[in-house]
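Enquirer: Provide a 3D model corresponding to the input given below.
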Amino acid sequence: MPKLLLSGSALHVVLVASLAAGPAWAADPAPPDQLAPADPVTAGPRQVLAEPLPIEEIRRYVSVYRTVQQAYVEEVDEADLMQSAIRGLLTDLDPHSAYLEREAAEAMTEQATGTYDGIGVELQQQPDRSLLVIAPIDDTPAARAGLRSGDVITEIDGEPIRADNVDGAVQTLRGPPGTAVELTVLRDGEPGPITLSVVRERIQVASVRSRLLEPGFGYLRISTFQADTSRQVVRVLDELAEASGGTLSGLVLDLRSNPGGLLNSAVEIADTFIDEGVIVSTRGRLPFSNTEFSASPGDRLDGAPIIALIDSGTASASEVLAGALRDHGRARLMGNRSFGKGSVQTLLPLDNGDSLKLTTARYYTPNGTSIQARGLRPDLPVVSRNGAGRRNLRESDLPQHLGRDPAEVEEGLDEEDEDRVIEAALDALKQLSAGGTLPQADARARRRAQQRG
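Expert: Model prediction:
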């Protein structure tokens, strides 16, 4: 059976640009404790093809292929021409479907571990072959060098990124630790290109950070979902509880600028806080695309309230977690609208070692809501760290995205830095812990009740 992939909003630089999506992973439709990240895919494209081929269209393609091969001004390598044709077949589908050469497919497994050599940035390939920065990863060379969400990389080490060298250009972002790479970047508000020098490192992404905000109230930051993230979450929750005398009265769960990661990791973390019911489901045209993941009994916080922080960089698996917690009444969402990456990719291997990464399904929150190109709207709106004057990138901004949704501007508090956001979350937690209510969340609940009635 082909195995489902839930891709992040963008790609880590260890992957070739043709992924046009984030770290990827395999997940069987099985209980979370049986999911093994980066399992090999066991089915090829022949097992999902059922309809007869359009012979006339195939003939037209062959005619064009032969004409280009014979009449183009310069001789064209047959293999290169065929590769271009295959990439073109996938280009207009959606931003996350792509042809992966063998090295790119193998790098997906490496990415799931959170350890690689590079600069640490999430990228999205654009139709013009430039590379759009979704977000630098926490505490990596890209973040320290000043690379920002929304930047457009046009040159790497002085070489323009062209249609025929995108894969090679992205591969140059990898390299031995300690070596530098120079990026030419276009940035909103800047009169011209700017140059950033970034020193490569052995990137070891720490997916979980935590601290005690006050006795009884913890802070948990998840920057990405890796193979061991759920185990780390359980460990730090126990540590926070022990530091608070045995129990927590509330938790701030920070999912801002979390581009996603392993789906099974997000499911396991949701199960940590949810007693029963569906966590996430996927729906597509083929049988293997229809799956459902459910919670097992037990809530690590024993019902203590959670405020989950989200922003436009909260995407994919992190949206799965946030949506599940809210639909089950386990968390209020604070921040601004999330990215809206609600599609599932399946990795289909080819006989030459390459693979197709094909969008095969949408995922749905427990209430049956698809967030594709819409995102999750917060219960407590707060302008993101990027500032009120800046328009943030979301799935609905990507060419050929699934399910178009008009871009909207969030209204809310103009927070100056993340510390104030965390302070606001802590205040909300205290109010909930004391038995109070949050007006914004109550209004949302009333609207939903009216719609159902």
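Enquirer: hey, let's count contacts and neighbours off CA atoms from now on
Expert: Noted.
Enquirer: For stretch 203-219, measure first residue to last.
Expert: According to C-alpha to C-alpha, to the nearest Å, stretch 203-219 extends 24 Å from its N-terminal end residue to its C-terminal end residue.
Enquirer: can you check stretch 6-21 too?
Expert: 10 Å.
Enquirer: quick one: contacts for residue 415?
Expert: Going by C-alpha atoms under 8 Å, 6 or more residues apart in numbering, residue 415 touches 382-385, 387, 421.
Enquirer: swap the cut-off to 6 Å and go again
Expert: Contact analysis of residue 415 by C-alpha atoms under 6 Å, 6 or more residues apart in numbering lists nothing.
Enquirer: Then residue 342?
Expert: Neighbour list for residue 342: 362-363, 371-372 [criterion: C-alpha under 6 Å, 6+ apart].
Enquirer: I'd like to know how far it sits from residue 102.
Expert: Separation of residue 342 from residue 102 (C-alpha to C-alpha) stands at 26 Å.
Enquirer: Residue 203 against residue 116, yeah?
Expert: Yes. Taking C-alpha atoms under 6 Å as the definition, residue 203 is a contact partner of residue 116 at 5.2 Å.
Enquirer: These two: which has the busier surroundings?
Expert: Between residue 203 and residue 116, counted using other C-alpha atoms under 10 Å, the more crowded position is residue 116 (22 against 18).
Enquirer: So the more buried one belongs to a helix, correct?
Expert: No. Using DSSP: H, G, I helix; E, B strand; the rest coil, the assignment for residue 116 is strand, not a helix.
Enquirer: Go through stretch 229-236 and flag the buried ones.
Expert: The neighbour-count criterion (16 or more other C-alpha atoms under 10 Å) identifies 229-230, 232-233, 236 as the buried residues of stretch 229-236.
Enquirer: ok, of those, which one's closest to residue 144?
Expert: Within the buried residues of stretch 229-236, distances to residue 144 taken as C-alpha to C-alpha reach their minimum at residue 229, with 23.6 Å.
Enquirer: Among the buried residues of stretch 229-236, which lie within helices?
Expert: Secondary structure assignment (DSSP state H) places 229-230, 232-233, 236 from the buried residues of stretch 229-236 within helices.
Enquirer: would CSV of the residues you listed with distance to residue 112 be doable?
Expert: Conversion of those to CSV gives the following (distance: C-alpha to C-alpha, whole Å):
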residue, distance to residue 112
229, 11
230, 13
232, 15
233, 17
236, 21
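Enquirer: Let's compare: structure for the following, please.
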Amino acid sequence: MTGRLTLIGAGIVLGAGLTLVATVPRFQPAGIAYAASSSSDVYRQLNLFGDVFERIRADYVEEPDDAKLVEAAIKAMLTSLDPHSEYLPPDKQRDMNVKTSGEFGGLGIQVLMENGEVKVVSPIEGTPAQKAGVLSGDVILSVDGKSLEGVTLDEAVDKLRGPVKTPVTLEIKRTNQEKPLEFKIVRDRIVIPSVHWRTEDDVGYIKINEFTENTGDGLEKAIADINKKIPADKLKGYIVDLRNNPGGLLTQSITVADDFLDKGEIVSTRGRGAENTQRFNARPGDLASGKPVIVLVNGGSASASEIVAGALQDHRRATILGTRSFGKGSVQTIIPLGSNGAIRLTTARYYTPSGRSIQAKGIEPDIEVLQDVPDELKDKVEVKGEATRPGHLQAEDGKETLSPSQAYVPEDPKKDKQLNTALDLLRGVQANKNFPPNPETPVPN
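Expert: Predicted coordinates:
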């Protein structure tokens, strides 16, 4: 084992959160680790574990799988700590690497399981699938002659992915076609964009879905593209949409916050001992050139999203608008175990520049705006935050936020009350005492 990956995430979507790359020493052999302990209780508990393990092996009604017993014990040990510590078998570790890297070898199609069938949501523009003619709504019947009937969505995705430059044959059922179609496609490097942007007349809108390895580059490209389309004297400002963003790489959240800051601390992480404290500071250069910024958050904004929102809020660089964020204020480190996968271990808490820990609290918006939710969705769009998760790390001051927070974003931008409020504020159609932010206003507790 040569390195580790640090994550801060709520696990709402990715199960990953916020990530930092660092180096760590190899694990000590068990005997050395135990000898370093001054407590005889450790030996007694380990002897108890060994006794139970041997009793199961000797007396269980059927011969157990030793490896599965050990894996189950490791899983239970880690999950007993908090909701974010866990064991990652090799396949799950590979999945996490794909999610955090934002790229893989594949065809470039988004799929879902519908009525037991693998259905194409949409092909990604410019990918092999799109170039070959795969369409939204197509149903994939088989991959390389092997039927997808009865497989899980994850199993289907594994069959579709593969090394770059390798061929794959898809049998596809298409509406209004009597016979299945056959597509022979060569896999390529697929990059999943985490940043999407557009111009809203005189405002730049930037949506960050998650924080992967290409997020920083995506944001810089978005700002450059917006600046080309809107003259500086016409540009009213930027909207950075972090709603329902569950987190990702720590390094990328720092980069995103840094792009809007000229100086000052962005975030600090603090472990059990003082030697484990790290501080990350902004470098000179505000890519937004001081233009007003509004950051949109809601109950689905967690971890890396909260680091960005907290940093820009504390420095009074942006106005935070929407509903309270998730409240995931801890750091997880991915520690590889060679061919045995990895463990994800909570190793620190993180703090905003003013020293706030948002663990089990969340980021309170400067301007709260609730969406108008259709009646049929009202009981489905509120997210219970970190404070309600069993075994979560307690808030340092004991004051936790237990009430749920709205996490609804309408598909139609015209019905998006939070987005339209932000646009009105930037254009001066609406006024609010918290926009633009006043540098003299105290930071929220």
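Enquirer: about what we covered before: sitting in strands, which of the contacts of residue 342 of structure 1 do you find?
Expert: Applying DSSP state E to these, the entries found in strands are 362-363.
Enquirer: Which position in structure 2 pairs with residue 336 of structure 1?
Expert: Residue 336 of structure 1 is assigned residue 323 in structure 2 as its aligned equivalent, the criterion being TM-score structural alignment.
Enquirer: now swap in residue 308 of structure 1 and tell me
Expert: In structure 2, the residue equivalent to residue 308 of structure 1 is residue 295, according to TM-score structural alignment.
Enquirer: same check, this time on residue 113 of structure 1
Expert: Aligned counterpart of residue 113 of structure 1 in structure 2: residue 101 (TM-score structural alignment).
Enquirer: I'd say its match and residue 213 touch.
Expert: Yes. With contact defined as C-alpha under 6 Å, residue 101 of structure 2 and residue 213 form a contacting pair (5.1 Å).
Enquirer: For those two, indicate the residue with more neighbours.
Expert: Legend: neighbour count by other C-alpha under 10 Å for residue 101 of structure 2 and residue 213, higher for residue 213 (21 against 18).
Enquirer: show me where the stretch 251-400 of structure 2 has strands.
Expert: For the stretch 251-400 of structure 2, strands defined by DSSP state E, counting those that start in this stretch occupy the ranges 265-270, 278-281, 293-297, 319-322, 330-336, 342-351, 367-368, 382-383.
Enquirer: got JSON lines for these, with distance to residue 17 of structure 2 and mean neighbour count too?
Expert: Putting the strands of the stretch 251-400 of structure 2 into JSON lines (distance: least, C-alpha to C-alpha, whole Å; neighbours: other C-alpha atoms under 10 Å) gives the following:
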{"stretch": "strand 265-270", "distance to residue 17 of structure 2": "15", "mean neighbour count": "22"}
{"stretch": "strand 278-281", "distance to residue 17 of structure 2": "18", "mean neighbour count": "14"}
{"stretch": "strand 293-297", "distance to residue 17 of structure 2": "16", "mean neighbour count": "27"}
{"stretch": "strand 319-322", "distance to residue 17 of structure 2": "20", "mean neighbour count": "27"}
{"stretch": "strand 330-336", "distance to residue 17 of structure 2": "8", "mean neighbour count": "25"}
{"stretch": "strand 342-351", "distance to residue 17 of structure 2": "11", "mean neighbour count": "22"}
{"stretch": "strand 367-368", "distance to residue 17 of structure 2": "25", "mean neighbour count": "17"}
{"stretch": "strand 382-383", "distance to residue 17 of structure 2": "17", "mean neighbour count": "18"}
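Enquirer: how about those, which one is nearest residue 123 of structure 2?
Expert: Closest to residue 123 of structure 2 of these, according to C-alpha to C-alpha: strand 293-297, at 28.0 Å.
Enquirer: against structure 1, where does stretch 61-70 of structure 2 fall?
Expert: Stretch 61-70 of structure 2 maps onto residues 73-82 of structure 1, going by TM-score structural alignment.
Enquirer: where exactly do the helices run in the stretch 201-350 of structure 2?
Expert: Ranges of helices in the stretch 201-350 of structure 2, per DSSP state H, counting those that start in this stretch, are 215-229, 250-258, 304-314.
Enquirer: for the longest one, packing partners?
Expert: Think helix 215-229 of structure 2. Here helix 215-229 of structure 2 is seen to pack against helix 250-258 when contacts are counted using 3 or more C-alpha pairs under 6 Å, 6 or more residues apart in numbering; DSSP states H and E.
Enquirer: about what we covered before: contacts only, for the match of residue 308 of structure 1.
Expert: Residue 295 of structure 2 makes contact with 239-241, 320 under the criterion C-alpha under 6 Å, 6+ apart.
Enquirer: gap between residue 429 of structure 1 and residue 251 of structure 1?
Expert: For residue 429 of structure 1 relative to residue 251 of structure 1 (C-alpha to C-alpha), the value is 7 Å.
Enquirer: oh sorry, the question was meant for residue 264 of structure 1
Expert: Separation of residue 264 of structure 1 from residue 251 of structure 1 (C-alpha to C-alpha): 22 Å.
Enquirer: Same question for residue 411 of structure 1.
Expert: For residue 411 of structure 1, the distance to residue 251 of structure 1 under the criterion C-alpha to C-alpha works out to 25 Å.
Enquirer: go on, residue 439 of structure 1?
Expert: Counting by C-alpha to C-alpha - residue 439 of structure 1 and residue 251 of structure 1 are separated by 19 Å.
Enquirer: Just want to know which of the two has more residues nearby.
Expert: Counting neighbours by other C-alpha under 10 Å for residue 439 of structure 1 and for residue 251 shows that residue 251 has the greater number, 26 against 11.
Enquirer: got the contact list for that one?
Expert: 217-219, 306.
Enquirer: so which of those would you say is closest to residue 158 of structure 1?
Expert: Of all the contacts of residue 251 of structure 1, residue 219 has the smallest distance to residue 158 of structure 1: 42.2 Å, by C-alpha to C-alpha.
Enquirer: List the contacts of the aligned residue in structure 2 for the closest one.
Expert: Correspondence of residue 219 of structure 1 to structure 2, assessed by TM-score structural alignment: residue 205. If a contact means C-alpha under 6 Å, 6+ apart, then residue 205 of structure 2 has 197-199, 238-239 as its contacts.
Enquirer: three-state assignment of the counterpart of residue 46 of structure 2 in structure 1?
Expert: Pairing criterion TM-score structural alignment: the partner of residue 46 of structure 2 within structure 1 is identified as residue 58. For residue 58 of structure 1, the secondary-structure state derived from three-state DSSP is helix.
Enquirer: what's the counterpart of residue 272 of structure 2 in structure 1?
Expert: Taking TM-score structural alignment for the superposition, residue 272 of structure 2 sits opposite residue 285 in structure 1.
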